[in-house]
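Trainee: okay, predicted coordinates and the sequence, questions at the end:
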Amino acid sequence: MSAPTFTLDDLKRVLLEGSGVSEGVDLTSNILDVEFDTLGYDSLALLETASRIEREYGIEFDEALLSEATTPRAFLDALGAPEIALPVN
């Protein structure tokens, strides 16, 4: 059985479930390179998101890399799992 694929849409869902969405932010748009601060997510929200991902997908990652992730693309890169599928721009 193959490992689950984690996509940008999965990240959006986990962010929304764990921290909600700020007024005026459209998570359905292309947010791959938008800063988390601009999207209304602080470091605590990202830690909660990471914890949820680890529990749900069994993906472990380096928390030091996560702390440097300022965009969804960088966050997905920080997961470092080969099964992550990023959308092609």
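Mentor: That came through, no problem.
Trainee: hey, let's count contacts and neighbours off CA atoms from now on
Mentor: OK.
Trainee: so the residue nearest the centre of the chain is in which element?
Mentor: Centroid-nearest residue in the chain: Leu11, 4.0 Å away (criterion: Cα atoms, centre = their mean). Using DSSP states H and E, Leu11 falls within helix 8-19.
Trainee: check it against this one:
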Amino acid sequence: MEDFQGIMFAAVGGDGANFVSDTDQEFEDLGYDSLALLEAGGRIEREYGISLDDSVLTGAKTPRSFVDAVNTAIAAGTAA
């Protein structure tokens, strides 16, 4: 989760002030939109050498669901 926080902070250019430790709080409530998730997804793809479907990224409503989707892709070895 800490890696994800760093990626989200970098993706939106913020300091993470709106990011809370409650991983089940919705991104919308945290002030993140779908573009921020797509940017974070792109960074994750480059860093981990995987390919993430945009619908998976935009379908994730919480940090926990986003991380779960990424972990599933990594475990499946979805190569970029």
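Mentor: That came in fine, so what should we check first? Keep in mind it's a predicted model, so treat the numbers as computed, not measured.
Trainee: how alike are these chains, TM-score-wise?
Mentor: Laid over one another, the chains give 0.76 as their TM-score (TM-score structural alignment, normalised by the length of structure 2), with 74 aligned residues with a Cα RMSD of 2.2 Å.
Trainee: after the longest helix seen in structure 1, which helix or strand is next?
Mentor: Determined from DSSP state H, the single longest helix within structure 1 is helix 43-57. Sequence order places helix 63-68 as the next helix or strand after helix 43-57 of structure 1, per DSSP H and E.
Trainee: pull out the buried positions in the longest helix of structure 1.
Mentor: 45-46, 49-50, 52-53 (16 or more other Cα atoms under 10 Å).
Trainee: measure Leu38 of structure 2 to Glu45 of structure 2 for me?
Mentor: For Leu38 of structure 2, the distance to Glu45 of structure 2 equals 10 Å [Cα to Cα, to the nearest Å].
Trainee: got it, and Gly59 of structure 2?
Mentor: 17 Å.
Trainee: one step back: nearest to Val25 of structure 1 among the buried residues of helix 43-57 of structure 1?
Mentor: Nearest to Val25 of structure 1 among the buried residues of helix 43-57 of structure 1: Ala45, at 15.3 Å, using Cα to Cα.
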